[in-house]
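Colleague: Please work out how this folds:
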Amino acid sequence: MQVSCAFPTALDSADNIVLAERLGYDRAWLYDTPQQSPDVWMTLALAAARTERIGIGPGVLVPSLRHPMANASATATLCALAPDRVAVAFGTGFTGRRAMGYRAVPWSFMAAYIRAYRGLLRGEVVEWEGSRMQMLHPDGHAPARPVDVPVLVGALGPKGNGVTAEMGDGLFATLQVPDFVNEYSWSAYLAWGTVLDDDERPDSEHARLAGGPGWALSLHGAYEFGGPDAVRTLPGGGEWLDVVTATPEDERHLAVHSGHCVELNPADRAAWDAGGHTTLRDVTLSGTRDEVHRKLDTLRSSGVSEIVFQPCGPDVQSELERFLDAARG
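Modeller: As a prediction, the model looks like this:
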């Protein structure tokens, strides 16, 4: 199983990717979350110029944020800067859309978008929004077409699985491991957590800073996919809802997604302090070195071929080192 990493795109992401390459990570993915991040393509270009071996790419692109020509051109540019190191993943938009008040894009739109995007990279004339178009980049403006780049698709259910099988080269899963993960030779799984010391409590300051942002996704996901009733069943869920529902309904998505994958927002902190931290080991890859290693063995056995770990907290280097040590056993 390959061991990769991911980062919420930030001004220091290129530095972190350089570090990940030095430590031995196989690939580094950056999120496409413009409501809280600098531009993912600009940041990947900076990383490409400063690295030599590590794979890089956006994980995941949200189709509605850019025209397929814009993403195809950006992909070609990155392939020119980092030959044979680029992969691209697409998703329907969790925080990339929901943090702006939108729902996920339909799978029919996703399939049409990826079809147009891949056709453009092959040099074909494609139709989009009623117009015929083609990548017209002269020599020196982009690599010659076709531009061959692997495409992974973020999917959890049967519709997503169908699009992945038809349009993708592999699967990019998060929040849970789908039943069909072993149907793909390339199955990346994005996870959060932290390696705890053997005697460390799950409510330690280190656990909160390094494991908390990933743990909070259990609340965010429950709210987005199951509604308030699903959140109330979780430890600290009532306290979390008290904070979120104090926000006007038309801005409630801002209270839910603030600090996404970076830090605990006020609602998350209320839930954590109310006992939510007790589920840290259950909803993330957190645990002692041996516990994390066993969890990774289980993921490998289920069909995951690439574990993608996102470090959190103030000491990214320590988190990357701890996780890589646990992964290697």
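Colleague: from here on, contacts and neighbour counts on C-alpha atoms
Modeller: Will do.
Colleague: Show me the strands in the protein, by range?
Modeller: 2-7, 27-30, 55-58, 88-90, 126-128, 131-133, 151-153, 170-174, 187-192, 195-196, 287-288, 306-310 (DSSP state E).
Colleague: hey, which of those strands is tucked in deepest?
Modeller: strand 27-30 (a mean of 28; mean count of other Cα atoms under 10 Å).
Colleague: Look up how far Pro213 lies from the nearest residue to Leu196 once chain neighbours are set aside.
Modeller: Nearest in space to Leu196, with sequence neighbours left out and distances taken as Cα to Cα, 6 or more residues apart in numbering, is Thr288 at 4.7 Å. The spacing between Thr288 and Pro213, counted by Cα to Cα, to the nearest Å, is 18 Å.
Colleague: Then Asp15?
Modeller: In terms of Cα to Cα, Asp15 sits 21 Å off from Pro213.
Colleague: Mind checking which of these two has more residues around it?
Modeller: Each of Asp15 and Pro213 has its neighbours counted (other Cα atoms under 10 Å); Pro213 has more, 27 against 14.
Colleague: re the thing from before, now the strands of the chain as JSON lines including distance to Thr75?
Modeller: Converted to JSON lines, the strands of the chain look like this (distance: least, Cα to Cα, whole Å):
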{"stretch": "strand 2-7", "distance to Thr75": "18"}
{"stretch": "strand 27-30", "distance to Thr75": "14"}
{"stretch": "strand 55-58", "distance to Thr75": "9"}
{"stretch": "strand 88-90", "distance to Thr75": "8"}
{"stretch": "strand 126-128", "distance to Thr75": "17"}
{"stretch": "strand 131-133", "distance to Thr75": "17"}
{"stretch": "strand 151-153", "distance to Thr75": "11"}
{"stretch": "strand 170-174", "distance to Thr75": "17"}
{"stretch": "strand 187-192", "distance to Thr75": "20"}
{"stretch": "strand 195-196", "distance to Thr75": "34"}
{"stretch": "strand 287-288", "distance to Thr75": "37"}
{"stretch": "strand 306-310", "distance to Thr75": "21"}
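Colleague: Among those strands, which comes closest to Ala104?
Modeller: strand 88-90 (12.1 Å; Cα to Cα).
Colleague: for comparison, sequence B:
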Amino acid sequence: MNDSIGADGELPLGVSLMAHGPVAGLLDDARLAEAVGCRRCWVYDEGLATRDAWVTMTAVALSTSRIRIGPGITNPYTRHPGTTAAALASLDEVSGGRAFLGIGAGGGMTLGPLGIDRIRPLEAVEKTVTAVRGLLDGRSLDMSSSTFSLRTARMGYGRPGIEVLLAGRGPRMADLGGRIGDGYVLSWIHRDFLGAHVEALRTAGAARGRPLTLVWSTMPVVDESDFLLARESLTFRLADSPSSVKERIGMSDKDTTAIRAALRDGGPPAAAHLVREEWVDPFVVTGRTDSVGEIVRSTMHRLGIDEFQLPHVADLGAALELLAPAFPKGEAQPG
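Modeller: Predicted coordinates:
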């Protein structure tokens, strides 16, 4: 790493860690991200496909001292909201107040193997956020929904106001994020829709009198290995994308069925060849090694995006070398 990258100051960058192997194997990457100055460490919550997200986040918290830590992204189905609230409050204690919650509707790669259907996803996310916040505030809750219930439930600990960021790829989840979130993750959004998503979220934040933190998550692509990883990363994301996105790229129901079947049989590596090459470019940032960071930065400034989230990559150090120099320390970010 370039020593100048790790100078004092916080960068509007986040990294994503996926615990496919032992949790200890991720901790060097977490420490590297903190040394570089990254703002957040997101930990994938992918059910049976990875080690437990909350255990992993606790290990990250104990191995770092400044970087913010949260799931990227959890869902309202695999855990009861009361359990999520307790885990979040505990992580916040362990980390010295660095926890945040990233939450969305959950995808097929996580929910499918557990036999869980996404029942009323917008309602499920909204009520989960309401429950988690209420428990963190110390209130006694009685709630019912299609996915959970609370009966005079109260937590005797927790920090009110822990940041909650919603995530999704469709307009309805973005609308919900604008109404109830502290922030929103624009996850692998087709470039034709990115500006409209940002504008709608900014408008929603202004209407309720508080700004949203907008996070853009996608992959910088500078060579063939990046491109191949992007195809793999798009498998489950395209399968779960709204119909408007599939129509824009010419992805049929037959394509979706084939990708989902391959994902069930062998995960993203087995389905990657079904993602057509021409589908990849609209979802990623393509450039040279000496320009891709500036492309990310200029896009953020042009659209008013606050943070950039790196997805899981094979070589985090190399990815940060591409991005971090484009963000001078102390530079005011859009918002």
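Colleague: TM-score of the superposition?
Modeller: Laid over one another, the chains give 0.76 as their TM-score (TM-score structural alignment, normalised by the length of structure 1), with 294 aligned residues with a Cα RMSD of 3.4 Å.
Colleague: Of the strands of structure 1, which is nearest Ala230 of structure 1?
Modeller: Closest approach to Ala230 of structure 1 among the strands of structure 1 is made by strand 170-174 (18.8 Å; Cα to Cα).
Colleague: what distance separates the closest one from the centre of its chain?
Modeller: Relative to the centre of its chain, strand 170-174 of structure 1 is centred 9 Å away, using Cα atoms, centre = their mean, to the nearest Å.
Colleague: Between the strands of structure 1, which one is closest to Ala267 of structure 1.
Modeller: Of all the strands of structure 1, strand 187-192 comes closest under Cα to Cα, at 19.0 Å.
Colleague: for Val62 of structure 1, what are its contacts?
Modeller: Contacts for Val62 of structure 1 (Cα atoms under 8 Å, 6 or more residues apart in numbering) come out as 32, 90-93, 96-97.
Colleague: Leu156 of structure 1: what's it in contact with?
Modeller: Residues in contact with Leu156 of structure 1 (Cα under 8 Å, 6+ apart) are 173, 176-178.
Colleague: rerun that using 7 Å as the cut-off
Modeller: By Cα atoms under 7 Å, 6 or more residues apart in numbering, Leu156 of structure 1 lies in contact with 173, 178.
Colleague: next one: the one 3 residues further on
Modeller: Residues touching Lys159 of structure 1, when contacts are defined by Cα under 7 Å, 6+ apart, comprise Trp107.
Colleague: From Leu135 of structure 2, how far out is the aligned residue in structure 2 for it?
Modeller: Using TM-score structural alignment, the equivalent of Lys159 of structure 1 in structure 2 is Arg172. As for Arg172 of structure 2, its distance to Leu135 of structure 2 is 26 Å (criterion: Cα to Cα).
Colleague: Equivalent analysis for Ser90 of structure 2, please.
Modeller: Ser90 of structure 2 sits 13 Å away from Leu135 of structure 2 when distances are taken as Cα to Cα.
Colleague: do Pro81 of structure 2 as well
Modeller: Taking Cα to Cα as the measure, Pro81 of structure 2 falls 9 Å from Leu135 of structure 2.
Colleague: what ranges do the helices span in structure 2?
Modeller: Taking DSSP state H, the helices of structure 2 run over residues 27-36, 53-63, 81-95, 108-111, 121-136, 171-180, 191-207, 224-239, 243-249, 253-271, 277-280, 292-303, 316-323.
Colleague: possible to save those helices as JSON lines with distance to Thr152 of structure 2?
Modeller: Shown next, in JSON lines, are the helices of structure 2 (distance: least, Cα to Cα, whole Å):
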{"stretch": "helix 27-36", "distance to Thr152 of structure 2": "38"}
{"stretch": "helix 53-63", "distance to Thr152 of structure 2": "25"}
{"stretch": "helix 81-95", "distance to Thr152 of structure 2": "12"}
{"stretch": "helix 108-111", "distance to Thr152 of structure 2": "29"}
{"stretch": "helix 121-136", "distance to Thr152 of structure 2": "11"}
{"stretch": "helix 171-180", "distance to Thr152 of structure 2": "23"}
{"stretch": "helix 191-207", "distance to Thr152 of structure 2": "32"}
{"stretch": "helix 224-239", "distance to Thr152 of structure 2": "38"}
{"stretch": "helix 243-249", "distance to Thr152 of structure 2": "40"}
{"stretch": "helix 253-271", "distance to Thr152 of structure 2": "40"}
{"stretch": "helix 277-280", "distance to Thr152 of structure 2": "48"}
{"stretch": "helix 292-303", "distance to Thr152 of structure 2": "44"}
{"stretch": "helix 316-323", "distance to Thr152 of structure 2": "45"}
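Colleague: of those helices, which approaches Thr218 of structure 2 most closely?
Modeller: With Cα to Cα, the closest approach to Thr218 of structure 2 among the helices of structure 2 belongs to helix 224-239: 8.9 Å.
Colleague: between the closest one and strand 164-168, how many degrees?
Modeller: Calculated by axes from the mean of the first three to the mean of the last three Cα atoms, to 10 degrees, helix 224-239 of structure 2 forms an angle of 90 degrees with strand 164-168.
Colleague: How about helix 224-239 of structure 2, which residues are buried there?
Modeller: Buried residues in helix 224-239 of structure 2, counted by 16 or more other Cα atoms under 10 Å: 226-239.
Colleague: rewinding a little: can you tell which of the helices of structure 2 is closest to His20 of structure 2?
Modeller: Of all these, helix 53-63 sits nearest to His20 of structure 2, with 10.7 Å by Cα to Cα.
Colleague: His89 of structure 2 matches what in structure 1?
Modeller: That one is not His; residue 89 of structure 2 is Ala. By TM-score structural alignment, Ala89 of structure 2 lines up with Ala76.
Colleague: if I look at its match, how far off is Arg27 of structure 1?
Modeller: For Ala76 of structure 1 relative to Arg27 of structure 1 (Cα to Cα), the value is 18 Å.
Colleague: same deal with Ser4 of structure 1?
Modeller: According to Cα to Cα, Ser4 of structure 1 stands 5 Å off from Arg27 of structure 1.
Colleague: And for Thr174 of structure 1?
Modeller: The value you get for Thr174 of structure 1 to Arg27 of structure 1, if Cα to Cα is used, is 16 Å.
Colleague: Repeat that for Thr288 of structure 1.
Modeller: Plainly put, Thr288 of structure 1 is 24 Å away from Arg27 of structure 1 if you go by Cα to Cα.
Colleague: Ok, Gly329 of structure 1 next?
Modeller: 19 Å.
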